[in-house]
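Peer 1: quick check, what structure comes out for this input:
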Amino acid sequence: MSKEMLNALDTLEQEKGIAKEIVIDALEAALVSAYKKNYGQAQNVEVEFDMKKGDIHVYAVKEVVDVVFDSRLEVSLKEALDINSAYELGDSIRFKTTPKDFGRIAAQTAKQVIMQRVREAERNIIYNEFITYENDIMQGIVERQDHRYIYVNLGKIEAVLSKQEQIPNEVYKPHDRIKVYVTKVENTSKGPQIFVSRSHPDLLKRLFEQEVPEIYDGIVEIKSIAREAGDRAKVAVMSRDENIDPVGTCVGPKGQRVQAIVNELKGENMDIVEWSADPATFIANALNPAQVINVTFNEREGSCVVVVPDYQLSLAIGKRGQNARLAAKLTGFKIDIKSESDIQDSLITKDKAGLERTEDYVSAVEETMSAEQESDATEIVENVEDSKDFPSDIEVEDEFQEGILTSGEAEEMIEIAEAEDENK
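Peer 2: Just a heads-up that it's a prediction; the model follows:
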């Protein structure tokens, strides 16, 4: 029995990667439970496993006291001195109490507990192994699928690929080999749970690291990624070496590097653009393949207006606005795209509005001046009437010509002057 036990421990360590010490700790705890259950022993039981011989020994630990109240827990000082004269009050003595049939009972009782500990140890090993792959890429084999997940075999464990993390319109069949991005590793009560993705932007980053040695070495850096999985993606790259073209490096000879990534993602289109510290240049690059004439920023709103040639407006916006949308995600700016003719029409409209405002101002000034002139004329008439010092016809006519008097006021003053002359 002892040799079989040691051989079993060696097999577990070799095949499962579980250290002997873990299994022995579980075994000792299980044997204590078995002894207490079958023999009604109190809490003072210890089980010892001999690593060399494979023997199991059960000990009852008793305290040395003057008067024994519970023989299961205590031993008298006299009995202790008979065993060893060095014992004193308060010491603990171990008594070997291994029953003859304990091996059979212990095996039956401890089996489930040991298996549980073994499973827990296996789970911890798997968790510790796969937690290092979190935020990294792995290759797996599609096993099966249900209405919630696609299950991908990663070797020692199955990962789950939810519908939200799948590439739209991509069909997964059993035994298909796919590359997935590990988004999260959880250690649950049912064991490690691994969540993977095919639509995550960082999947694209890891694929470029695999295909482009310069990115893996850090010579070329991916600054940002904007992706609509299964359809199109934009990648902004920069080079730390002036002699290396970042875009050409990522594309590869005859497009081989980027084509390998496109094939892995089932035909997803790739736009690789050069990153720039100048926001205007970066936005112009991000809207590739459209040409950009001018970029105007609104720093408060974090937005910009991009002017493109009339014939490239639809190209800049893209199908269903995709090109502009991806460029906005890539650069972090809200992008409003305008054609040259739209900008010119807008300027003309502003000029007309400014001219109208100028004409309105002139009219308002003229009306104000006319009103002031009439007021001045009325004041003159009133003053003349009060003083009875009427001006001559020539003076009235001159003031009328100068615009000081209205025609009615001038005629009234002339009539008054004539009447005064008759009275004289």
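Peer 1: every contact and neighbour count from this point should use C-alpha atoms.
Peer 2: Will do.
Peer 1: name the residues of stretch 254-264 that are buried.
Peer 2: R257, V258, Q259, A260, I261, V262 (16 or more other C-alpha atoms under 10 Å).
Peer 1: name the surrounding residues that touch that stretch.
Peer 2: Identification of contacts with stretch 254-264 by C-alpha atoms under 8 Å, 6 or more residues apart in numbering yields 178-179, 204, 207-208, 211-212, 250-252, 268-270.
Peer 1: can you do 10 Å?
Peer 2: 178-179, 204, 207-208, 210-212, 230, 232, 248-252, 265-272 (C-alpha atoms under 10 Å, 6 or more residues apart in numbering).
Peer 1: helices - which of the buried residues of stretch 254-264 land there?
Peer 2: Within those, residues falling in helices by DSSP state H are R257, V258, Q259, A260, I261, V262.
Peer 1: now those residues in JSON lines, with distance to M413?
Peer 2: JSON lines is the format used below for those (distance: C-alpha to C-alpha, whole Å):
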{"residue": "R257", "distance to M413": "100"}
{"residue": "V258", "distance to M413": "97"}
{"residue": "Q259", "distance to M413": "99"}
{"residue": "A260", "distance to M413": "102"}
{"residue": "I261", "distance to M413": "99"}
{"residue": "V262", "distance to M413": "97"}
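Peer 1: which single one of those is nearest to Q139?
Peer 2: For those, the minimum distance to Q139 (C-alpha to C-alpha) is 14.0 Å, reached by I261.
Peer 1: and the closest one, how far from I219?
Peer 2: 20 Å (C-alpha to C-alpha, to the nearest Å).
Peer 1: over to Q145?
Peer 2: 41 Å.
Peer 1: V182 too?
Peer 2: V182 sits at a distance of 25 Å from I219 (criterion: C-alpha to C-alpha).
Peer 1: the two: who's more crowded?
Peer 2: Set side by side, V182 and I219 show more neighbours around V182, with 26 against 14, by other C-alpha atoms under 10 Å.
Peer 1: ok, the more buried one - contacts?
Peer 2: 130-138, 159-161, 194-198, 200, 202-203.
Peer 1: for stretch 264-275, which positions count as buried?
Peer 2: Those would be L265, E268, N269, M270, D271, I272, V273, E274, W275, for stretch 264-275 by 16+ other C-alpha under 10 Å.
Peer 1: I have a second one here; can you model it like the first so I can compare?
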Amino acid sequence: MIKIGTALFEACEELERERGISKEVLIASLCDAMVAAYKKHMHVKEAANIEAILDEQTGEIGVFSTKTVVEEVEDPDTQISLEDAKEIDDEVEVDDEVKIEVTPEQFGRIAAQSAKQVITQRIRDAERNNILNEFLEKKGTLTTGIIQRVENRNVIVNIGKTDAIMPQKEQIPREYYKPGNRIRVFVLNVKETNRLPQVIVSHAHSEIVRELFELEVPEIEDGIVEIKSIAREAGFRTKIAVWSNDPEVDSVGACIGPRGSRIQTIVGELKNEKIDIVRWSPDPVEYIVNAISPARVVSVDIMTDDEETKDALVVVPDDQLSLAIGREGQNVRLAHRLTGWKIDIKSVSQMENEEASKTANYEYNEEVQDEEERPVDSDEIQEEIEEEMNQQAIDEEDMAQEEVEEETSEEV
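Peer 2: Predicted coordinates:
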């Protein structure tokens, strides 16, 4: 056994208190490192049954080899002769196993190096695991950080024990991310790496809006008001559908707050992003009407309603068409994502023109059909043929007369 002192155990206990690294894990790791070092320096086969034992009371550590008792030794790393085994235990027999201390005399330096390496590595592993576990618990929630820098179009945000990455696609368009500014972000993903865990955050995720409403609206936190759906184009506009489980509580009013205080706080956090609070309804027609707001709706026709396709035709007044569609189709696009319905928007004039066109086509088709279906009169057909033949004869006679007149004119 080699004396390494009790200071090692005191260091292990301190690491357990300050960094949450288990003392038992540290000691087990140290013993594993001692075994690996022994096999390497003593050129012992990997198959050899070697273990290191550390005595916490005395501060001593030793390396032991468990060998099988045989009549004739073929592999010294795993076998021991019966004669040598009896010097250890006179009652031992062939095929028994004996444990022999094999600690080299000059193993103290190796033990000290191994202890240092193991503790250093375990500290790194523990820090990585602590960060990993902490942010795995935060995954899918909001956290606050400080912008560090912009690197390769990614925004680096310090969120406590590590720096998180905000990819370009998770950033709000046209927003300037100034180093040193505080920012509230959504923990999107946590990836384990060989070094520190990689935390991916978002400033554009729709769940940020959900979290903000849960923070600002007590009725949502208490479960009285429920957020049914969110559709967001970060930095521009968000539609959020809410529903009250209590008939006495107005879901939209609760989200707006007294004198608009709640919604103003949320809008301020989102840098003045427009927010439409939509009253959710189990009736698809009513839900679509609410989702198209602030535009007024004349009618909603459900065209198809099945699991694969949900199509609806929405008719709006002429002066509301551009508002219903929105700039570059934003309003109807968000309404589609909010409700899950494919929405086709048309004005009253467009519908009237289409109806007039359909009516004209229908009348024309009816006339053609009547003409095709009129009974055939054989006498009438005969008269038409005779008229055509007579007209043809007259035309031929006129042509002949013209030729004669031309010839007479030339002779004169």
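Peer 1: got a TM-score for the pair?
Peer 2: Here the TM-score for the pair of chains, by TM-score structural alignment, normalised by the length of the second structure, is 0.84; 380 aligned residues with a C-alpha RMSD of 2.7 Å.
Peer 1: relative to Y59 of the first structure, which of the buried residues of stretch 254-264 of the first structure is nearest.
Peer 2: Closest approach to Y59 of the first structure among these (C-alpha to C-alpha): I261, at 65.3 Å.
Peer 1: before we move on, the earlier item: widest-spaced pair of the ones in helices among the buried residues of stretch 254-264 of the first structure?
Peer 2: Top of the distance list for these (C-alpha to C-alpha): R257 and V262, 9.0 Å.
Peer 1: what ranges do the strands span in the stretch 101-250 of the first structure?
Peer 2: With DSSP state E, counting those that start in this stretch, the ranges of strands along the stretch 101-250 of the first structure come out as 137-145, 149-153, 158-162, 177-188, 191-197, 220-228, 232-239.
Peer 1: and those: which comes nearest L326 of the first structure?
Peer 2: Checking these against L326 of the first structure by C-alpha to C-alpha gives strand 220-228 as the closest, at 5.6 Å.
Peer 1: quick check: angle from that closest one to strand 232-239?
Peer 2: 170 degrees (axes from the mean of the first three to the mean of the last three C-alpha atoms, to 10 degrees).
Peer 1: how far out from the middle of the chain is strand 220-228 of the first structure?
Peer 2: Here the centre of strand 220-228 of the first structure is set off from its chain's centre by 14 Å, with C-alpha atoms, centre = their mean, to the nearest Å.
Peer 1: with stretch 144-164 of the first structure instead?
Peer 2: Averaging C-alpha positions (C-alpha atoms, centre = their mean) puts stretch 144-164 of the first structure 22 Å from its chain's average.
Peer 1: and stretch 237-247 of the second structure, by the same measure?
Peer 2: For stretch 237-247 of the second structure - counting by C-alpha atoms, centre = their mean - the centre lies 23 Å from the chain centre.
Peer 1: does the equivalent of L15 of the second structure over in the first structure count as helix, strand or coil?
Peer 2: The alignment partner of L15 of the second structure in the first structure, by TM-score structural alignment, is L12. Counting by DSSP: H, G, I helix; E, B strand; the rest coil, the backbone at L12 of the first structure sits in helix.
Peer 1: what kind of secondary structure is the closest residue to L12 of the first structure other than its chain neighbours in?
Peer 2: Among residues not flanking L12 of the first structure along the chain, I18 sits closest, at 6.1 Å (C-alpha to C-alpha, 6 or more residues apart in numbering). When classified by three-state DSSP, I18 of the first structure comes out as coil.
Peer 1: mind checking how far I18 of the first structure is from I126 of the first structure?
Peer 2: 11 Å.
Peer 1: and those two? Which one has more around it.
Peer 2: Using other C-alpha under 10 Å as the criterion, I18 of the first structure and I126 rank with I18 on top: 20 against 17.
Peer 1: thinking that one is in contact with E122, fair?
Peer 2: Yes - the pair I18 of the first structure / E122 is scored as a contact, 7.1 Å apart, by C-alpha atoms under 10 Å.
Peer 1: want to throw the strands of the stretch 101-250 of the first structure into CSV with distance to P168 of the first structure?
Peer 2: Listed next are these as CSV, based on distance: least, C-alpha to C-alpha, whole Å:
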stretch, distance to P168 of the first structure
strand 137-145, 16
strand 149-153, 14
strand 158-162, 12
strand 177-188, 15
strand 191-197, 12
strand 220-228, 10
strand 232-239, 12
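Peer 1: now the helices for the stretch 201-350 of the first structure?
Peer 2: 201-211, 213-217, 246-251, 256-264, 279-286, 313-317, 322-331, 340-387 (DSSP state H, counting those that start in this stretch).
Peer 1: aligned to K342 of the second structure, what sits in the first structure?
Peer 2: Alignment note (TM-score structural alignment): K342 of the second structure maps to K334 of the first structure.
Peer 1: can I get the helices of the stretch 201-350 of the first structure in CSV with distance to E79 of the first structure?
Peer 2: Formatted as CSV, the helices of the stretch 201-350 of the first structure follow (distance: least, C-alpha to C-alpha, whole Å):
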stretch, distance to E79 of the first structure
helix 201-211, 73
helix 213-217, 75
helix 246-251, 85
helix 256-264, 80
helix 279-286, 91
helix 313-317, 97
helix 322-331, 84
helix 340-387, 108
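Peer 1: closest to K173 of the first structure out of those?
Peer 2: helix 256-264 (15.0 Å).
Peer 1: that closest one corresponds to what range in the second structure?
Peer 2: Using TM-score structural alignment, helix 256-264 of the first structure pairs with 261-269 in the second structure.
Peer 1: how far apart are that stretch and its match in the first structure?
Peer 2: Stretch 261-269 of the second structure: mean distance to aligned residues in the first structure after superposition is 1.7 Å, counting by mean C-alpha distance after the TM-score superposition for the first structure.
Peer 1: next one: that stretch to chain centre, how far?
Peer 2: Worked out by C-alpha atoms, centre = their mean, stretch 261-269 of the second structure lies 26 Å from the chain centre.
Peer 1: what do you get for stretch 166-174 of the second structure?
Peer 2: 14 Å.
Peer 1: give me the contacts around it.
Peer 2: Contact with stretch 166-174 of the second structure is made by 147, 150-157, 177, 185-188, 199-205, 233-236, 270, as judged by C-alpha under 10 Å, 6+ apart.
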